[in-house]
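S.K.: here is a sequence together with a model predicted from it:
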Amino acid sequence: MIKNYIKIAFRNMVKNKVHAFINIAGLSVGMAVAMLIGLWVWDELSFDKYHSTYNRVGQIMVSQKGTEDVVTFQSTVVPLSADLRTRFADDFKRISLIWRSTHILAVGDKKISQTGSWAEADMPAMLALKMVKGNYTDFKDPSSMIISQSVARSLFGDADPINKTIKADNKTNLKVIGVYEDLPRNTTFYETKFFMPFFNKDNWWSTQTDKWDNHGCQMYVQLADNADFDKVSAKIARVTAAHFKVYDETIQVHPMSKWHLYNDFKNRIAVGGRIEMVWLFGIIGVFVLLLACINFMNLSTARSEKRAKEVGIRKSIGSLRSQLIKQFLSESVLFACLALMVTFGIVLIALPGFNQIADKQIAMPFTNTWFWAMALGFTLFTGIIAGSYPAFYLSSFQPVKVLKGTFKVGRLASVPRKVLVVVQFTVSIVLIIGTIIVFRQIQYAKNRPVGYSRAGLLTVEMNTPEIYGHYEAMRNDLIQTGAIEDMAESNSTTNAIWARNGGFDWEGKSPTFEPTFASIAVTYDFGHTVGWKITQGRDFSRSFPTDTDAFIMNESALKLTGLKNPVGKIMKWGGKPHLVVGVVKDMIMESPYEKPVASIFLMSPGWVNFITLRVKPTIAMQEALKKIEPVFKKYNPGSPFDFKFNDDEYAHKFSDEQRIGNLATIFAVLAIFISCLGLFGLASFIAEQRIKEIGVRKVLGASVANLWRLLSTEFVVLVTISLLIAIPMAYYYMNNWLHRYEYRSTITWWIFAASGIGAIVITLLTVSYHAIKAALANPVKNLRSE
């Protein structure tokens, strides 16, 4: 019986090649989109599952409430580690402080720059690192380190690195005791390429064991086997509160299973985050596959009259309706299986580009049994869904009416097809509108004034002892090269804020008002180098000896303090007086979608970590770098010349939204393509069905334009209905999405108008081929056929 079903299905495919091609092409594209999204979703949901301790590890999150909203962040204090070990030993199996940063690793003349962590002895076991050489049992030794395979290859080649010495930051000699397998990209610690012992004398944070007010490190914990995350969080919540008078501080354990997908906090609770993207693209994948299934349903039911006699004859000789249903479902499953073969080809071709856009390293898991089970199950499901409506519809025909020639499908028979076309274009138009709004939001934020000039700015991290203490000499040498306009040092780049502090006081401040400010230490030439804009007072100057402890505040800080004329006023920080010499326009140093951070810039040359250079616009960047590098080699011989373009770092802030926009664009284009395939097939069928009507009209004098309009109007009406449904849906969901951002664009009427016009134009282009072909056909030939 099954062999017979397959034989009939193949005969129908050969007989109706265009119909078969459209069905297989539509299904394969829809299935390819669904498969790509499915692989992406699986990668997201399996984030950090590489670690066998996945269900027991968590991170300490700190929540503070001062006079502003509750803020939750990852930075905690060093003495908390020992306190938790002492007071809550039964609740924790392992505890580790870490401090992640970029370091220079050197072996002889080989030097590389990599991200690594100072970490306590429990960290490697907590992450269940897979050791390929050596072990981490001696990691508590302050002179030891463990490295990844990639670092081992870079520094030692094929030689055995165990017990070899690596010099970190040109000052710390560490012995390699183990090499671990590189972590996969879908892990939080993917970029951490080595671990160094936290309580090494060269780690500044190891000196902060009694500093309860200095948040900066991160802390990870592994719960005891019988402990519960919520109960432990409740138990330790107020551990640090006694050490703070200004803030109401609580801590909690955030499980590893939520790090990646639930990292947005509101009032101390993880309310969402990347999980929203997972849901979004998961829903898009389902709808794109649904569009492909709709094509199959529409084309199968549209051709119902052609198969009516087949149904009538088979019923008259004894076929049961259930057998007919199985026949039509078998055909649709066969189509789905053929589409699956094409899908694999599409996915394999598309995967490299998809990975680049999605910033992933996804591979087809052909060796995974579950993948094949899911792929075949997914194909079977798609085939049944696509063929269910045609199977039940076609098998319901009355054989007597069909064979007598009195069977007519009737007007109502086309209603389900029209509904499905409306659904198709509703989904497609929502995707188009959403894509436009996403890219408009990105462009709106990109065009936001940032308060300084990014063009030509470079940042170099100060990562070895040699580079400190040569500011004036180094600046003079760099300026003499003729390649740069100026140079400055700071404790934050223009694209990040590394320190926030409270404890500020000023005249007229309420005793109960305790705001925090971004605290940015700079040298004299910072303002001239970055090109900030002074709105009141003046810049820092060597001509004023008092500027060694002076403040410059930004406009947000001025607003927060409530000072009317701050220049010349005294602000105290930690009880020490500082003269305010100027006010600058807000600089966007963090998210371009959020409001500027209230910031205080202070003259503090001893508290700097970054060098910022401005290259002259009249010199080519490559030529400038050739002149700059020798100067850095002179003052920092222990480090490779490693720099970052401030422009590129700023552009990176848009990466998540850009990724959403790029993926949404691809899916929108494919959704339109699938919908147009369906329209193309339906237009072909309707033109064929009405060929005699068109012949009669043409004989009676109808023009080609009139006939084109006759055949196109029905589809334009359906797309217009789709627009009426899609526009309010898109507005509702995209308006909610935009409200996630403090700084956001508006949704204007032209977005909907452009999407609507575009959808109608695409529809007309799709159906016009068959409409014009039918209108140009010789009416005599068509009418003579009977």
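M.R.: Happy to help now that I have it.
S.K.: C-alpha from now on. contacts and neighbour counts both.
M.R.: Will do.
S.K.: which stretches of the stretch 101-250 of the chain form strands?
M.R.: For the stretch 101-250 of the chain, applying DSSP state E, counting those that start in this stretch gives strands covering 110-119, 131-134, 144-148, 165-168, 172-180, 194-197, 218-223, 248-255.
S.K.: by contact count, what packs against the longest one?
M.R.: Counting contacts by 3 or more CA pairs under 8 Å, 6 or more residues apart in numbering; DSSP states H and E, strand 110-119 packs against strand 92-107, helix 149-156, strand 194-197.
S.K.: another one to put next to it:
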Amino acid sequence: MLKNYIKIAWRNLLKYKMYSTIKIGGFAFSIAACILIGIYIRHELDYDNTYPDSDRIYRVVGEENDQGQISKGTAFPAPLNKAIQADLPDVEFAGRLMPNDLFYGAGSNQVTTSENPESIYEEGFTYIDQSLLDLLQLPMTYGKRDHALDNPNTMVITQRKAEKFFPGQNPIGKIIYLNNNHKIPYTISGVIRDFPSASHLHNYDFLLTLSGISFYNGEQDNWNASNYVGYLKLKKGTDSKIFEKKLTTQILQKYVIPVMTANGIKNPEKEASKVRLSLQPVKDIHLHSADIDDYKHVPRGDIRYIWLFGGVALFILFIACINFINLSTAKSASRAKEVGFRKVVGSYRSGLVNQFLTESMLYSFLSILVGILFAWLFLPIFNEISGKTLIFPWADWWLLPSAICTALLIGLIAGIYPAFYLSSFRPIQVLKGNFSKGAKNPMLRNGLVIFQFAASVLLIICTMVINGQMQYILNKKIGFDKDHVVILHGTNTLESNISTFKDEIKKLPDVVNATIGDYMPIRMSGVKRNGNGFNRVDKRLEVGNVQGQFWQVDEDYINTLGMQLAAGRNFSKAMATDSQSVIINESMAKSLQLKDPIGAQITNGTTYTVVGVVKDFYFESLKGNVIPLCMSLAKSPTMVAVKVKGTDLDKTIQRISSVWKSFSPHQAIRYTFLDEGYANMYSDVNRTGNIFTSFAVLAIFIACLGLFGLAAFTTEQRTKEIGIRKVLGASVNGIIQLLSKDFILLVFIAIVIASPIAWWAMNKWLEDFANHINIDWWVFALAGLVAIVIALFTVSFQAIKAALANPVKSLRSE
């Protein structure tokens, strides 16, 4: 019997080629979308699952509650982990990581080896404790993990970098130099396997020891500067929630409150009560850090987007199921006599239901096969859009069982209504020609089409808002001039010659100005720049230390980047005292409660005199407010920024490269553009917009297939009516309007339903940005207009076909 069902289903598939193609095509595209989103979601959920005992590994997070405003961060003072290990016996390991490029050696470097003097640029440097190696139990390919980083000036590298710099060799004991500094050789003491791509540490390849490190005098005992990320591994059986309370109480009472008292903070107990320390499971770092101010050295995911994209996948799949139902019922007339004859010759309704469900299963299985092929073909494009390097899971055991189960489930869901509907025809009425072509109540099909277009309009509006916010970000006046600024990287290798190099660059004809510094007003390589705790020397600040950023610049920095002074003056070479002077931004002046900041003295462990206040400018992200900033004269600059005219950029770059080659002949020049770096800070927003755009187009396409099916159904149902109207003189345009108006009404209802949902969802999304667009009425109007135009084009095909048909054929049976 099953063989007969399959044979009949296959014949019907070949008989109605157009409808079969639409059914399978719509299903296949939706299944491909679901597979791609599923691969993406699985990859995101797999982050940081590979560490042994990962359920006992946590990152320390600080929370501050200031009058209901909760801020979270992961930057802590250097001595915190030492205090935790010494005072809290529930901790098995406590280790630090310093990913910031604030200090020499972290971030990026020029690398040379004892065997190859060629200078090669590399990223992925970080300082870590030996205890962090022990905590994560990173697998070694060369050397032993125990004590690998105990000695000063040692380094553990990844396997891919070992193969790059020492191919076919055992790298243990080999020497690496950073930035041509042969005074500090780093000895390779171990090689670890590459971090998996689903790890929040996967960008790191060079792990430098923190043993013997002090970036300035007293740095390792300084509780006023926060630059380290802390990780803990709790002992078995320790309750993390109970431990959090112990951790907060111990650290605040023994260390933080005494430091606040020494800094002259009024009522330190009250200020400390606003702070608590919490533990974030390592598995949650990737997806649950949206509200945490951390270094984000690897682009973060967001659990909200996982739910969102999962919902989009289900929407698209449901739209495809709706198409199947509509297209199946649209062809009801052509199957009615078949049902009637089968019932006359003895078929039971259950047999007919099984036959139509088998047909649905066949469509589903074919759609799954084609959908898997589409997903495999489109995966490279999806990777480019999403910024991932996902691999199709051909070798995974679950692929085939999942495909079979999905095909059965989708076939059952999509086919059950048409099966029961078609099997319900009464044979006497059908064979007498009294059969009414279609369901007595069209509300279900109309409701399904409304749902399809509501989902499509929702995606259109979301896409428009996301892209609008991205354009707002790129075009907003941010307080400095990011256009036509070339950033030269790796210039710290010039050491004392960097100022001379800058002066030579300024002599070039197309150069407007140039400056040196250790940081530019964008996140470099995705790394967030943290700073220090600042306070007033007079200790009149009523709150705790102000957390802000600390940059090293020169006297040309403000003018080169087009910043504006609000008070005071710029740095000057003629002022010897400027070596102990700073320029702060308006946010720093406000946070330090400096009504007259010029001449005021502030400290972060070192005392500085404020000589200028620069107007606030955005240098991190428009998702937050302007961060307090302090700038001092550069002592160890790492990059040069060049403001150019932009008339002949290629020629200007050639001239800059020529000057560079005269200073550093063995090191290739590296440069980026400030405006591109600014845009890269919002690559996650741009990727989200691209993903939404892609799925919005797909959802509209599949919805149009459903509308096409309903138009075919309605045209078939009203064939005789159209014939009578044409005989009585109705025009082609009149027939088209008659058949189109009901569909446009359905789309209009969909717009009304989708608009408030989209407005609410996008306003929630925009809350992540301190600066954002307003959602204007025209966004909804334009999205609705697009949906109506697309619907008109879709319906017009069937309407024109019906209007041009010969009425004699439709009335011949009357």
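M.R.: Thanks, I have it. This is a predicted model, so every value here is computed, not measured.
S.K.: sorry, back to before: now for the strands of the stretch 101-250 of the first structure, which one comes closest to Gly681 of the first structure?
M.R.: Closest to Gly681 of the first structure of these is strand 248-255 (CA to CA; 51.5 Å).
S.K.: chain center to that closest one, what's the gap?
M.R.: Distance of strand 248-255 of the first structure from the chain centroid (CA atoms, centre = their mean, to the nearest Å) equals 26 Å.
S.K.: now the angle from it to strand 218-223?
M.R.: Orientation check (axes from the mean of the first three to the mean of the last three CA atoms, to 10 degrees): strand 248-255 of the first structure against strand 218-223 gives 60 degrees.
S.K.: tell me what strand 248-255 of the first structure is packed against?
M.R.: In terms of contacts (3+ CA pairs under 8 Å, 6+ apart), strand 248-255 of the first structure is packed against strand 57-65, helix 229-236.
S.K.: just those: most buried one?
M.R.: Among those, strand 57-65 has the highest mean neighbour count (mean count of other CA atoms under 10 Å), at a mean of 22.
S.K.: the helix or strand following it vs the second structure, average distance?
M.R.: Downstream of strand 57-65 of the first structure, the first helix or strand assigned by DSSP states H and E is strand 71-73. By mean CA distance after the TM-score superposition for the first structure, the fitted strand 71-73 of the first structure averages 2.0 Å away from its aligned residues in the second structure.
S.K.: contacts for strand 71-73 of the first structure, please.
M.R.: Under the contact criterion CA atoms under 8 Å, 6 or more residues apart in numbering, strand 71-73 of the first structure has outside partners 61-65, 265-268.
S.K.: centre of the chain versus it, how much separation?
M.R.: Centroid displacement of strand 71-73 of the first structure relative to its chain, using CA atoms, centre = their mean, is 21 Å.
S.K.: out of the helices and strands packed on strand 110-119 of the first structure, which is the most enclosed?
M.R.: The most buried one of those (mean count of other CA under 10 Å) is strand 194-197, showing a mean of 26.
S.K.: so what secondary structure elements neighbour it?
M.R.: strand 110-119, strand 144-148.
S.K.: switch the cut-off to 10 Å
M.R.: When contacts are defined as 3 or more CA pairs under 10 Å, 6 or more residues apart in numbering; DSSP states H and E, strand 194-197 of the first structure sits against strand 92-107, strand 110-119, helix 123-126, strand 144-148, helix 149-156, strand 172-180.
S.K.: ok, which of the ones you listed comes nearest Ser599 of the first structure?
M.R.: Using CA to CA, the nearest of these to Ser599 of the first structure is strand 92-107, at 23.5 Å.
S.K.: got the angle for the closest one vs helix 149-156?
M.R.: Calculated by the same axes, to 10 degrees, strand 92-107 of the first structure forms an angle of 30 degrees with helix 149-156.
S.K.: what about strand 92-107 of the first structure, distance to the chain center?
M.R.: 26 Å.
S.K.: got the angle for it vs strand 110-119?
M.R.: For strand 92-107 of the first structure against strand 110-119, the angle between stretch directions is 160 degrees (the same axes, to 10 degrees).
S.K.: what does Gly624 of the second structure align to in the first structure?
M.R.: Counting by TM-score structural alignment, Gly624 of the second structure lines up with Glu594 in the first structure.
S.K.: and the residue nearest to that match when sequence neighbours are not counted, how far from Tyr593 of the first structure?
M.R.: Ranked by CA to CA, 6 or more residues apart in numbering and with sequence neighbours excluded, the top spatial neighbour of Glu594 of the first structure is Glu742, at 4.7 Å. The spacing between Glu742 of the first structure and Tyr593 of the first structure, counted by CA to CA, to the nearest Å, is 6 Å.
S.K.: ok, the two, which is more surrounded?
M.R.: Neighbours were tallied for Glu742 of the first structure and for Tyr593 using other CA atoms under 10 Å; the higher tally belongs to Tyr593 (21 against 13).
S.K.: tell me the secondary structure at that one.
M.R.: Following DSSP: H, G, I helix; E, B strand; the rest coil, we place Tyr593 of the first structure in the coil state.
S.K.: can you tell me the SS state at the nearest residue to it once chain neighbours are set aside?
M.R.: Residue nearest to Tyr593 of the first structure in three dimensions, not counting chain neighbours: Tyr743, with 4.6 Å by CA to CA, 6+ apart. With three-state DSSP as the basis, the three-state label of Tyr743 of the first structure is coil.
S.K.: so what does Tyr743 of the first structure match up with in the second structure?
M.R.: Tyr743 of the first structure maps onto Asn771 of the second structure when the alignment is built from TM-score structural alignment.
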